[in-house]
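Engineer: Provided below are the primary sequence and the corresponding predicted coordinates.
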Amino acid sequence: MDASQDKCSGVIASHSDLRGRRFVKDPMVFKIRVRTLNVGTMTGNGREIVDMMQRRKIKVLCVQETRWKANKAKILAEGYKLLYSSANPETRNGVGVILHRELEEEACEVSRVNDRIMSVKMMFGGEMVTVLTAYAPQAGCPEDEKEKFWRDFDGVMVGIPENERVIARGDVNGHVGGKECGEERWYGG
């Protein structure tokens, strides 16, 4: 079965042997702009976000802190589709991926891990790509919640086949500077 019959069965050929050689540009390879945005809330912001995506020519936008409760998909405006995850009704987190109308049909698998991590498997220019969005716990959250987030994130990354490209975007709440004890270094939220 080839990729045109089942778009989730794509195989990526290694391009490492092409370094330094001239070659004709493959018409199946194309550039795609993927960005991330902590929206604070999706309520009432759908049209504004779609307008921003159009102005900046963004095809895929990973959003964090959607604050919507459910695991669903919704058309926002002009055919842009939001796939979102916020399985826990007690939290105010939530993540999602907004797809340009041209890419809506390219999504072949959505994995909603929890209200902080989700991935969308898609075909981009003949290659299988996993777009991963994440929203890490803030500095004031309990350590066990932070550790669980990073274990879950690591589990998702390990589960992605090596022949797939990964685009990971999100708000990982990292901090740069000194800790209260005077130690200077960077650390995750």
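Structural biologist: Cool, the structure landed. Numbers count the residues shown, from 1 in each chain.
Engineer: contacts and neighbour counts: CA atoms only from here.
Structural biologist: OK.
Engineer: which one's the longest helix in the chain?
Structural biologist: Counting residues, the longest helix found in the chain (DSSP state H) is helix 143-159.
Engineer: Tell me the buried residues in it?
Structural biologist: Lys146, Phe149, Trp150, Asp152, Phe153, Val156, Met157 (16 or more other CA atoms under 10 Å).
Engineer: Over to stretch 35-48?
Structural biologist: Neighbour-count burial for stretch 35-48 [16+ other CA under 10 Å]: Arg35, Thr36, Val39, Thr41, Met42, Gly46.
Engineer: got the buried residues of helix 143-159 as a markdown table, with distance to Pro137 columns?
Structural biologist: Formatted as a markdown table, the buried residues of helix 143-159 follow (distance: CA to CA, whole Å):
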| residue | distance to Pro137 |
| --- | --- |
| Lys146 | 6 |
| Phe149 | 7 |
| Trp150 | 10 |
| Asp152 | 12 |
| Phe153 | 12 |
| Val156 | 17 |
| Met157 | 18 |
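Engineer: let's bring in a second one:
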Amino acid sequence: MRGVPAERRSRPKTLVIQHEQQHPRLPVQLATLNVGTLTARSRELASSLRSRRVDICCIQETRWKGSKCAEIGDGYRLTYHGLSDRNGVGIVISETFRNYVTAVDCISDRLMGVKVDTGKVTMRIISAYAPQVGCTAEEKSSFYEDLEQYAYSIEDEKVLLL
């Protein structure tokens, strides 16, 4: 996986969500990662997430075609969406949270989301891969319109994570 040298990498942040007074706190370790490509490297990704105790990781630039869900090892499940051999997004979920996934929304090869409902809190996690400098103004506009439309369509969740 591409990235900065190990000593300069930031650690995933733990998000503690308190839904209502009667419910205990729910710790969720979140991360996001531009993987560059995932070809033959999904086990490496799972191992890395496990060692960092990440529960949910949004990944970008998978470069995989199709919409699928697959076990990638160490108790992690990858749900991904892509339209061609470029772009592509996914969300990796640990065994702790994968049984709480109640919906998967594949919007485009740059945008997808999952709904996680633990009974204590409902979260919508969005994996987004924004167009870069070399993309056309039309691509950029389309991406941000899709993102805005999707974000505003989410009403029942208490927590929205992008």
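Structural biologist: On my side now, so go ahead. Keep in mind the model is a prediction, meaning the values are calculated, not measured.
Engineer: Could you get me the TM-score between them?
Structural biologist: Superposed pair, TM-score by TM-score structural alignment, normalised by the length of the second structure: 0.83. Supporting alignment: 145 aligned residues with a CA RMSD of 1.9 Å.
Engineer: Need the three-state assignment for the one residue sitting closest to the centre of the second structure.
Structural biologist: Nearest residue to the geometric centre of the second structure (CA atoms, centre = their mean): Cys58, 2.3 Å. Three-state call for Cys58 of the second structure (DSSP: H, G, I helix; E, B strand; the rest coil): strand.
Engineer: and Arg47 of the first structure, that's in a helix?
Structural biologist: Yes: Arg47 of the first structure forms part of a helix when assessed by three-state DSSP.
Engineer: what's the spacing between it and Tyr80 of the first structure?
Structural biologist: Distance, Arg47 of the first structure to Tyr80 of the first structure, by CA to CA, to the nearest Å: 10 Å.
Engineer: cool, Ser119 of the first structure as well?
Structural biologist: 17 Å.
Engineer: gap between the two ends of stretch 93-106 of the second structure?
Structural biologist: First-to-last residue span, stretch 93-106 of the second structure, CA to CA: 16 Å.
Engineer: okay, it sits on what stretch of the first structure?
Structural biologist: Per TM-score structural alignment, the counterpart of stretch 93-106 of the second structure in the first structure is residues 99-112.
Engineer: go on, stretch 138-147 of the second structure?
Structural biologist: Under TM-score structural alignment, the match for stretch 138-147 of the second structure in the first structure covers residues 144-153.
Engineer: Now intersect the buried residues of stretch 35-48 of the first structure with the helices, please.
Structural biologist: Gly46.
Engineer: will you turn the buried residues of stretch 35-48 of the first structure into JSON lines that also has distance to Gln138 of the first structure?
Structural biologist: Shown next, in JSON lines, are these (distance: CA to CA, whole Å):
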{"residue": "Arg35", "distance to Gln138 of the first structure": "21"}
{"residue": "Thr36", "distance to Gln138 of the first structure": "17"}
{"residue": "Val39", "distance to Gln138 of the first structure": "15"}
{"residue": "Thr41", "distance to Gln138 of the first structure": "16"}
{"residue": "Met42", "distance to Gln138 of the first structure": "19"}
{"residue": "Gly46", "distance to Gln138 of the first structure": "25"}
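Engineer: Identify, from the buried residues of stretch 35-48 of the first structure, the entry nearest to Val97 of the first structure.
Structural biologist: Thr36 (9.0 Å; CA to CA).
Engineer: counterpart of that closest one in the second structure?
Structural biologist: Using TM-score structural alignment, Thr36 of the first structure sits opposite Thr32 in the second structure.
Engineer: For Val114 of the second structure, see how far away that match is.
Structural biologist: Counting by CA to CA - Thr32 of the second structure and Val114 of the second structure are separated by 14 Å.
Engineer: Ok, Ile93 of the second structure next?
Structural biologist: 10 Å.
Engineer: ok, these two, which is more surrounded?
Structural biologist: Neighbour count, other CA atoms under 10 Å: between Ile93 of the second structure and Val114, Ile93 has more, with 27 against 20.
Engineer: show me where the first structure has helices.
Structural biologist: 46-55, 143-159.
Engineer: Over which residues of the second structure does the first one lie when aligned?
Structural biologist: With TM-score structural alignment applied, helix 46-55 of the first structure matches the range 42-51 in the second structure.
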